[in-house]
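**Q** coords please:
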Amino acid sequence: WEKTEDNQKKTNLNPFQSNTQRIINDRVKDFVGREFVFEAIDHFFSTESNGYFTIEADPGVGKSAILAKYVQQNNCLVHFNQKLEGVNRTSQFLENICTQLIERYNLSYKSLPADATRDGNFLGHLLNEVSTRLGEEEKVVIAVDALDEVDLASQDAGANILYLPPYLPDGVYFLLTRRRVTLPFVVHTPQHLFNLMEYFDESLQDVEEYIRRATRRKKLLLWIKERELTTEEFTEQLLAKSENNFMYLRYVLPQIEKGLYHDLSLESLPTGLQGYYENHWVRMGMTAKPLPRTKLKIVYVLGETHQPVSLRLISEYANEEQLTVQDVIDEWEQFLHEQPIDKQTCYSIYHASFQDFLHRKDIVQAASVDIEDINRMIADHLWEGLFGDE
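**A** Reported below is the predicted structural model:
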């Protein structure tokens, strides 16, 4: 590995870091509670000499928010896997974390070696090097979000996910999040699996507090009063509707305030995150007869691009006018993340659970959509852009 004596010559060339603060700010917006999770993390980190702490839970219940809040409070190293933005390859994780380790601990490498992202060897070497520099009470905590979104085809078959080391040196800890899925991960170092779904009562209290804080907002109070409800009744009933899902509330509460549910009673609101998606799908006319094929095509193109795309590119992929695409984007804005890239506004699906909904067999069949055709259409346009009509 190439080292340099003069670390001042190094510049921050980490392409992932510019996006990290935006992600953290977004995830911790209106954050409440979760002290029981932080206490469990701190207990593990203070009683073990090294190890992996994994938070496991269903989509939308707050895994990423917990990790982001912990990073914000403790200034950890962090990598966010984001399948829908094209950041889910093992090489991207290794490049990001190795660069952060070198910069944070002033290690004498002027650049990453060519083979740094080929496997986990260089990461392991850096962790050992950092471990020897730690003071008695010092720790290195590396937070990694959404292991379930990692593209396993981007690494060797049978290897640990992201080439995470089976052994860790003293003072080195990983904080991980994932859905309840089986992943290749075998380690011979302390580990703790924290199943967030088993903490129903504690999560219920946090969700209740989240709703109570929202009821202080004027537009929401007006909606409640128009239906002759008390804030207690509203909180209690919406709590049941939410099924302890923060993503559900993140969608539903702003839509109530915008007037999208002005014609509904509290009892008529959808139940659960998938129920919310189903309800919104119908309200947006996606099941109308005849089927709105142009709308459906544009929404599915957004769901399948797996990276932020501009209005112009969506228009090209879907073979539709940009004004038509803009109309659909305006209708579905609450499901989309906007970010400026090269002086253009680019769009991607905000949460992976919405792509799960789009892939549901009953939704695909009812929409008469062929997802393979959508992906083929995108690939054909990419090919034309690279090679023309060869």
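**Q** make it CA atoms for all contacts and neighbour counts henceforth
**A** Fine.
**Q** count of residues packed around the closest residue to residue 138 other than its chain neighbours?
**A** The spatial neighbour of residue 138 that comes closest, neighbours along the chain excluded (CA to CA, 6 or more residues apart in numbering), is residue 171 at 6.7 Å. Counted with other CA atoms under 10 Å, the neighbours of residue 171 add up to 24.
**Q** do residue 210 as well
**A** For residue 210, the neighbour count with other CA under 10 Å is 20.
**Q** Surely it is in a helix?
**A** Yes. When the secondary structure is assigned by DSSP: H, G, I helix; E, B strand; the rest coil, residue 210 falls within a helix.
**Q** State the distance from it to residue 148.
**A** To residue 148, residue 210 is 27 Å away according to CA to CA, to the nearest Å.
**Q** Then residue 59?
**A** With the distance defined as CA to CA, residue 59 ends up 11 Å from residue 148.
**Q** One more, please, to line up against the first structure:
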Amino acid sequence: MTSPTWSLGPGAVAAGRDIRGPVSVTIVNGTFDRLRDAIFDPRPLAGVLDLAHFTGREWLIARIDEFVATRRKGYVVVQGEAGVGKTALAAHLVWTRPCVHHFTRLEGARAPEQARKSLAAQLIGAWRLAEEFTPGDAFPVGADRPDWLLKVLRAAAERRDQLEPERPLLLVVDGLDEADEPAPGQDTGIPLGLPRAEHLPDRVFIVATSRFGRPMPALRDPVLWSTIAVDGRDNLEDMRRYLSGIAMGPAPDRELVERLLNSAVSAESFCDTLAQRCAGVWIYLRYVLEAILDGQRSPADLDSLPAGLVAYYLEQIQGWRRQDGWATVGLPALATLAALRRPAALAELGRFALSTEEPLREWLDERLRPFLAVTHDAQRRRQYAVRHESLRDLFYPTDTEEVERDAGLRDALRASVVEAHARITATLIPSTSGGHDWTSIDDYTRAALPEHAAACGRLDELVMDPGFLLAANQSALLRTGTAVTTDEGRASLGAYKLCVGRWCDEDDSARAWLLHVWARKTRAHSLAAAAAQLSGSPWTIARAWWRGTGHQILTGHQGMVWSVAVGRAAGREVIVSGGSDGTVRVWDPGGQAEPVVLTGHQGAVWSVAVGRAAGREVIVSGGWDGTVRVWDPGGQAEPVVLTGHQGVVTSVAVGRAAGREVIVSGGSDGTVRVWDPGGQAEPVVLTGHEGAVSSVAVGRAAGREVIVSGGGDRAVLLWLPRERSSAGRRHSRF
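**A** Sure thing, here's the model as predicted:
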């Protein structure tokens, strides 16, 4: 199949075609300077990813091209474990084809609002849309919302249709799994708040990469999206081809060839063994090759390589632990880099890690160097960052991870990164002799201090400081709010949530006064006193009697919410809602994480329930389309669809009846139906209501398992299974 020509725009924002050269970013509008600042420049990735030696992936690129050539619009999601080369693939596409791009691994690029602005700025420049969307060379109010990017994308598609009809418009977005959670009310069901597939204009495609595990509940229609797994036989074959090229190809790596000769290792054996040991994980391969070229590992010693990337990291750390300075310099430095979300210079790292420059420089430039990305700032100072996200993951183990023979290393690394967050927090807080001066903090402190403080247990302290609340990035603070644990801290955060929507264009003095008012209402008295002083008002509120309560607003439904339920699903406490927009949403009770959006009903969702059925936690919904749907709570599997009602399903319930787990539904057809959760058996149909059934429940009453229903006939029916027969039912009418 011939590769399609991708369209970005008439010579506007494009990546350079020579993968050995830098990316060039050109803005067509001469007054575009402020929008230019919004675009994340991917040029630093060229050297880090070694794009000059990009090899293979023809099979994967061909599948992307096939999707673009045969579909009307949609998403291609390239998925794989850490280290298999997803970012290198995305960068290769950007370097060799014109497309709008975003890489979350760049500094500051994980924030959904900034990612969407970067994509929009590229589209505006490419298609000459500045006059329509950014008059005065500035983003308008509301540009941080997901729907604004969609408006820009639609306008770009319309301009494309005028100039280059039918040519696909491509966006390449790398690292969806590393994206921050969206702000409340800005979730689209896709990380970064990207547009849903069904909302994309025709001939617009988004090629995204992600590790496995990040929910993307909005991508459910197989016509509009496709997943390509990177790992597998094709990936391993690409690795073998790459190794063959550098070891015995027409232009081999001469230094590698020399080391193979000196070690008496055949090139064929070397390529096969190394590919097998690295198992398709490209970052592992690069680590080993660099160690061989640096003389740190013999080509004849490949059989001793640990099984897997994590084990390789742990082997390195075990070696560092035996060296002088690890506990006082090496570990604090590495933990600090794992905690930071941006590169840092030597002097700054010294302050964060409490280390003097010379021993710190030795660790960074010698022992830790293979695992760090080193760049230079405008003053040519060396900037250090963790080279690959897989190393950062080592400091944040999950409960399900199992690492053999780690000798307590994972616990030690976790403790060290908490200490690093504490040091960074202490350094970023702008302490003065009179308290804290928050007016001069930089953008990184505004956006990242909430996360650092939450990780080390200091967020409660900060949310009682009105200066911090006025200065901190709102989305970042709300995302970390679940880390607040004290009553006073929760009251302070509650006051912030209740007044932040009323700030609008108020100055800091007026905002501080609003904080004072709401802090009194929520009884956050320490915050109230400090906010009153900060406001400069000659009057204060001594006490407030308020009958309202603090609350968290969960927004996202595009219409009326018809039903809600609370329970446990996917091993955690959740809130579930169903609405007239046809979606079921699974919410984090704190409102900090994006909801999982379940789609499939052809019409409004009238009722939802949470419970256990068929030995697992499930979500059940009933809707206008007459179906009962049994959902996987994470949205990763297709729902079981139960059909039979001759009308709207008005109510559903989950529980035990007749000694087994059941799903019960009631409908406008006047029936109550008792379903097998797996949909394998025909439902039991209970009739007795003289009109629509409006509500059903399952539980125990008078020591027995019962089903209860209520209907438009003003009756409540109590259903009991017959004791010696399964053929009939009996009910009591109230």
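**Q** TM-score for the pair, please.
**A** For these two chains in superposition, a TM-score of 0.89 is obtained (TM-score structural alignment, normalised by the length of the first structure); 380 aligned residues with a CA RMSD of 2.5 Å.
**Q** what lines up against the residue nearest to residue 138 of the first structure once you look at the second structure?
**A** Residue 171 of the first structure maps onto residue 203 in the second structure, with residues paired by TM-score structural alignment.
**Q** ok now do its match, which residues does it touch?
**A** When contacts are counted by CA atoms under 8 Å, 6 or more residues apart in numbering, residue 203 of the second structure is found next to 68, 72-73, 166-169.
**Q** before we move on, back to that, name all residues that sit in contact with residue 59 and residue 148 of the first structure at the same time.
**A** Taking CA under 8 Å, 6+ apart as the criterion, residue 59 of the first structure and residue 148 both touch residue 179.
**Q** so how many other residues sit close to residue 384 of the second structure?
**A** Around residue 384 of the second structure there are 21 other residues, counting by other CA under 10 Å.
**Q** cool, and residue 228 of the first structure?
**A** For residue 228 of the first structure, using other CA under 10 Å, the count is 11.
**Q** just to confirm, which helix or strand has the counterpart of residue 42 of the first structure in the second structure in it?
**A** Residue 42 of the first structure maps onto residue 65 of the second structure when the alignment is built from TM-score structural alignment. Residue 65 of the second structure belongs to helix 58-70 when assigned by DSSP states H and E.
**Q** what's the spacing between the helix or strand just after that helix and its chain's center?
**A** Using DSSP H and E, the helix or strand that follows helix 58-70 of the second structure in sequence is strand 74-79. In terms of CA atoms, centre = their mean, to the nearest Å, the centre of strand 74-79 of the second structure is set 15 Å apart from its chain centre.
**Q** what about strand 74-79 of the second structure, how far off from the first structure?
**A** In the superposition against the first structure, strand 74-79 of the second structure averages 0.5 Å from its aligned positions (mean CA distance after the TM-score superposition for the first structure).
**Q** so where in the first structure does that strand end up aligned?
**A** When strand 74-79 of the second structure is aligned against the first structure using TM-score structural alignment, it corresponds to residues 51-56.
**Q** Show me where the stretch 201-350 of the first structure has its helices.
**A** Residue ranges of the helices in the stretch 201-350 of the first structure, as given by DSSP state H, counting those that start in this stretch, are 218-226, 231-242, 246-257, 272-283, 293-304, 311-318, 322-331.
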